[in-house]
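> sequence-free structure coming up:
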């Protein structure tokens, strides 16, 4: 009996030593990742590509934590280090395994593989295994870098999470992947990772069309929830229902984000002042909502509205290198030295044309003009057609694009003919403008 008491006391002392010298959360997170990695190696399917991929991803992610644990204990407290591996680690792994096996979401990854039965080529096991790995990362992400102190470990999470999500999308549609990932708490990570894909996607196949429909619907719902959360509709006095107001403000809000991002992109490419008609079009994207809801012209109301919608849309990089629409302000945007980059204008026309067409074609909210005022946002619709004319005129012509500075300090896009007999600058005209009444109403705060 005395010997047993001595063993228990020694065990308690070693455990206390471990707790003093090593972060229990670090050890728990490491053990969680090791458990998921071990599950991926179960059964006859352990050598399949997906199993190997998950296992290697989780082992790579847990590497920095293992190094921290070893550094803290192996030399300073060898007894505690030995205790962790021989006593604590196996016990915690068993606890995690029991949890995963009892969770219906991971049945395909644990029960089938655990019995040593080949999972065959079915996707259920692959999807379940990926979701198990992502669920572990989601739980760790919720703890945050403050509680799990290991900067190298957290710096690796976005890349590995992105790779796992990409693999998941190879088995299910983007829409299905989004809902699954949102349910485990990685919605923002999904948006940030797939944002560039949304920005560059174009309809080339039926699958491409479904993806654009998904993005348009997702953007609308996301903005609607943000507007409802901040109760922006409460600042408007109108006969429309709250639902109609939220939908209106969501659609107008998207074009505000697009317009401000366009401003930032043009500024970054040397266009400090852009001449008409593009300047008028961008101003209309940003301030068009005020034409339909004049109460938004209040400085405080408009600033809150812009801040909310731009913050919600930060994950969508409309233009390469422009990742945030909410932090743009004069004097803070990185600007190109020298003359403006003429190729930025066709890029602006392409991006704006794509998103305007996508919303007009795929937004169910815009199908019935009586439901939302945004459906009567006619200037944007008209401008879409003019943008196409402008874009086609520039891309189909010959010669090099260049920029000519006008006397007023603005720039106009020109093309220099390659034929020496026509060595002159020919301006391209874009027949869209806003009348003075509209322009006066579009004075918006920066």
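That came through, no problem. Keep in mind that what you see is a predicted model, and the values were worked out from it rather than measured.
> can we go C-alpha only for contacts and neighbour counts from here?
Fine.
> Going along the chain, name the helices of the stretch 1-150 of the chain.
Ranges of helices within the stretch 1-150 of the chain are 2-21, 24-40, 49-73, 78-83, 89-102, 107-114, 123-147, based on DSSP state H, counting those that start in this stretch.
> Now for residue 93: which residues touch it?
Residue 93 makes contacts with 31, 32, 34, 35, as judged by Cα atoms under 8 Å, 6 or more residues apart in numbering.
> from those, which is closest to residue 308?
residue 32 (36.7 Å; Cα to Cα).
> Could I get the buried residue list for stretch 337-352?
340, 341, 342, 344, 345, 346, 347, 348, 349, 350, 351, 352 (16 or more other Cα atoms under 10 Å).
> what about that stretch, distance to the chain center?
Chain-centre distance of stretch 337-352: 24 Å, with Cα atoms, centre = their mean, to the nearest Å.
> same question, stretch 368-378
Taking Cα atoms, centre = their mean, one finds stretch 368-378 lying 28 Å from the centre of the chain it belongs to.
> Return the set of buried residues in that stretch.
Across stretch 368-378, burial judged by 16+ other Cα under 10 Å covers 371, 372, 373, 374, 375, 377.
> from the residues you listed, which single one is nearest residue 69?
Using Cα to Cα, residue 374 is the member of these that sits closest to residue 69, with 57.0 Å.
> Show me the strands in this structure, by range?
Assigned by DSSP state E, the strands in the chain fall at 400-405, 411-416, 425-427.
> most packed of those strands?
strand 411-416 (a mean of 20; mean count of other Cα atoms under 10 Å).
> and the angle from it to strand 400-405?
140 degrees (axes from the mean of the first three to the mean of the last three Cα atoms, to 10 degrees).
> Show me what strand 411-416 is packed against.
With contacts defined as 3 or more Cα pairs under 8 Å, 6 or more residues apart in numbering; DSSP states H and E, the packing partners of strand 411-416 are strand 400-405, strand 425-427.
> give me that answer again for 10 Å
Helices and strands touching strand 411-416, by 3 or more Cα pairs under 10 Å, 6 or more residues apart in numbering; DSSP states H and E, are helix 344-362, helix 378-396, strand 400-405, strand 425-427.
> Dump these to JSON lines, plus distance to residue 213.
What follows is the helices and strands packed on strand 411-416, written out as JSON lines (distance: least, Cα to Cα, whole Å):
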{"stretch": "helix 344-362", "distance to residue 213": "6"}
{"stretch": "helix 378-396", "distance to residue 213": "19"}
{"stretch": "strand 400-405", "distance to residue 213": "34"}
{"stretch": "strand 425-427", "distance to residue 213": "37"}
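> Put this next to the first one:
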């Protein structure tokens, strides 16, 4: 006999078995118990299962199909019943759980009853009177225990409803065989989060979500709503949360294990802060690239590069490609849910085709204004967070923050100068345009009217003789004009061919450089994966990120085989570059990840910041 969910949670206390996982396990058990109960009914007309299996027919497929729908419906009915009991005294403040989950439960009820009535009308009554109370009872035992843990929070029923929605999402749409319902459950979860956020603080809601087991849903939803934010305390909360997560991830993933960076609190604080700004710089660079801004002025390019790779100025240990890649992978895995620019997607029309149509000057100024605003808010939020937490800042970290602020100030000065110049030019055009256009139109009207009234019928013959003389003279000069036209066309054709060869040569060189950098990344991945495999063979555990790294590198090695075969074909370097570009554009899944633009940009950014570091060191030496 299988243990009850309560017994199972007791047996798995040594393992992190949160409430969401417990609900998922109970949903599986409830679905299996419903199918077993239907089998025990031995409905009339049911043919032997073993005999039908020989011809490929499963006579139990119909109730297996709706078993998970029955379990989810019983779960929703149980949580709404608990919320009714908890909120019976809140007459002036009705519960959002009933308004949000009741339509979902009614939809499932109609769906289940229709399927049962099609099989046998008596099954509907049996389901309501026997199975639904039995399955709901297994969930009620869990809710009674969890209600005591949430006592005094004021949002016990709402938190349990969010836990149920997270469990249904984790169950997956394949089990429910209804994608529309799964999408509606995700919307219900987010609506419940909004309703709970109006009752408790973000800090309290995050702790409740982490305890229940749906922290990932919480982070993915609120992580795209951080900026712009009017409440400074909420910005401080997010920065402090990111800081704590990065510190824990660096210790867990053994980042900089061979150095003394993480031996004290100051080192952890410094590395986590630099990682936060590295992520901000990366997101800023990708945001500008997605909107078609790939060519930046020197000040803005230096500012974004310094944010992304400023860690190299303080900790040269990360200057190697392998160490820097490990650092960025840990950062992305830990805080990849953080989206600084989500609020600007609709405002800036991200879906437009920026690759062929670069933004106009006005659009570029709007995009840069969004970038500078976000960077300023993050720097200001970190300053408030460090002051409120009384965090000790090292001299190197303080220098990084001051230099970042100075670079941002320079970018803002240049931005406002360009903005003021554009506004002044528009004012001049707006001032002159109304006077210029009507005057030209009036001049054209007067000249055309003069042509109509100048000539008289007696002068028509003179005009015809004059036109004939012009025709004879033009025929004699036609040959010279034709020769001049051929000469200019040949020179233009030579110029076009020369520019085409230059462009094609530049593209081939760029593609060759990308292939070389991708090959370097691939060898770095292979060497790191071999160390992870040896670590696993020696009995040491690996983290989820390391398992994903092994899987990704193995996939890259297999996908490299067909690409290598194509590259070995006896064609020119131009042909290889063209084939590689075509595969990269039309079949990106066949390209190993080290050769994709997202990872190649990391190498390019690393080289760019090394040049910037040399330049800044030279400037400081001149000053001293």
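Perfect, thanks for sending it. Owing to the predicted nature of the structure, the values given are computational and were not obtained by experimental measurement.
> can you tell me what part of structure 1 the helix ranked longest in structure 2 aligns to?
The longest helix of structure 2 (DSSP state H) is helix 460-537. Counting by TM-score structural alignment, helix 460-537 of structure 2 pairs with no residue of structure 1.
> What residues sit buried inside stretch 600-612 of structure 2?
In stretch 600-612 of structure 2, counting by 16+ other Cα under 10 Å, buried: 600, 601, 602, 603, 605, 606, 608, 609, 610, 612.
> Make sure residue 187 of structure 2 is actually in contact with residue 100.
Yes. With contact defined as Cα atoms under 10 Å, residue 187 of structure 2 and residue 100 form a contacting pair (9.3 Å).
> Next one: the equivalent of residue 398 of structure 2 over in structure 1 relative to residue 50 of structure 1, how far apart?
Under the alignment (TM-score structural alignment), residue 398 of structure 2 pairs with residue 375 of structure 1. From residue 375 of structure 1 across to residue 50 of structure 1, the span is 46 Å (Cα to Cα, to the nearest Å).
> Then residue 113 of structure 1?
As judged by Cα to Cα, residue 113 of structure 1 and residue 50 of structure 1 stand 13 Å apart.
> Quick check: neighbours shared by these two?
Here residue 113 of structure 1 and residue 50 share the contacting residues 40, 125, scored by Cα atoms under 10 Å, 6 or more residues apart in numbering.
> What's the match for residue 178 of structure 2 in structure 1?
Per TM-score structural alignment, residue 178 of structure 2 is aligned with residue 150.
> The closest residue to that match other than its chain neighbours: what's it in contact with?
The shortest distance from residue 150 of structure 1 to any non-neighbouring residue, by Cα to Cα, 6 or more residues apart in numbering, is to residue 65 (7.1 Å). Counting by Cα under 10 Å, 6+ apart, residue 65 of structure 1 touches 26-31, 71, 148-154.
> Give me the distance between residue 65 of structure 1 and residue 96 of structure 1.
18 Å.
> so what corresponds to residue 287 of structure 1 in structure 2?
Residue 287 of structure 1 maps onto residue 309 in structure 2, by TM-score structural alignment.
> what's near enough to touch its match?
Residue 309 of structure 2 sits next to 274-275, 277-279, 281-282, 318-319, 324, 602, 605-610, 613 when contact means Cα under 10 Å, 6+ apart.
> So residue 247 of structure 2 sits against residue 263, correct?
No. Contact criterion Cα under 10 Å: residue 247 of structure 2 and residue 263 do not qualify, at 11.7 Å.
> neighbour-wise, which of the two wins?
residue 247 (21 against 10; other Cα atoms under 10 Å).
> The more buried one -> structure 1?
Structural alignment (TM-score structural alignment) places residue 247 of structure 2 against residue 224 in structure 1.
> which residue lines up with residue 268 of structure 1 in structure 2?
The alignment partner of residue 268 of structure 1 in structure 2, by TM-score structural alignment, is residue 290.
> distance of that match from residue 355 of structure 2?
Counting by Cα to Cα - residue 290 of structure 2 and residue 355 of structure 2 are separated by 9 Å.
> Residue 463 of structure 2 too?
Separation of residue 463 of structure 2 from residue 355 of structure 2 (Cα to Cα) stands at 56 Å.
> Contact partners for the counterpart of residue 71 of structure 2 in structure 1?
Residue correspondence, TM-score structural alignment: residue 71 of structure 2 in this structure matches residue 28 in structure 1. By Cα under 10 Å, 6+ apart, the contact list for residue 28 of structure 1 reads 34, 65, 88, 89, 92, 93, 96, 140, 148.
> Closest one to residue 194 of structure 1 out of the residues you listed, please.
Residue 194 of structure 1 lies nearest to residue 140 out of these, by Cα to Cα, at 20.9 Å.
> Tell me which residue of structure 2 lines up with the closest one.
Applying TM-score structural alignment, one finds that residue 140 of structure 1 aligns to residue 168 in structure 2.
> Same check on residue 197 of structure 1?
For residue 197 of structure 1, the aligned residue in structure 2 is residue 225 (criterion: TM-score structural alignment).
> Roughly how far does its match sit from residue 70 of structure 2?
Taking Cα to Cα, one finds residue 225 of structure 2 at 35 Å from residue 70 of structure 2.
> Compare neighbour counts for the two and give me the winner.
Using other Cα under 10 Å as the criterion, residue 225 of structure 2 and residue 70 rank with residue 70 on top: 27 against 16.
> correct me, but the more buried one touches residue 27?
Yes. With contact defined as Cα under 10 Å, residue 70 of structure 2 reaches residue 27; the gap is 9.3 Å.
> Now for these two: what residues contact both?
Jointly contacting residue 70 of structure 2 and residue 27 under the rule Cα under 10 Å, 6+ apart are residue 135.
> Residue 209 of structure 2 -> structure 1?
Per TM-score structural alignment, residue 209 of structure 2 is aligned with residue 181.
> Spatially nearest residue to that match, not counting backbone neighbours?
Once flanking residues are discounted, residue 181 of structure 1 sits nearest to residue 187: 6.1 Å by Cα to Cα, 6+ apart.
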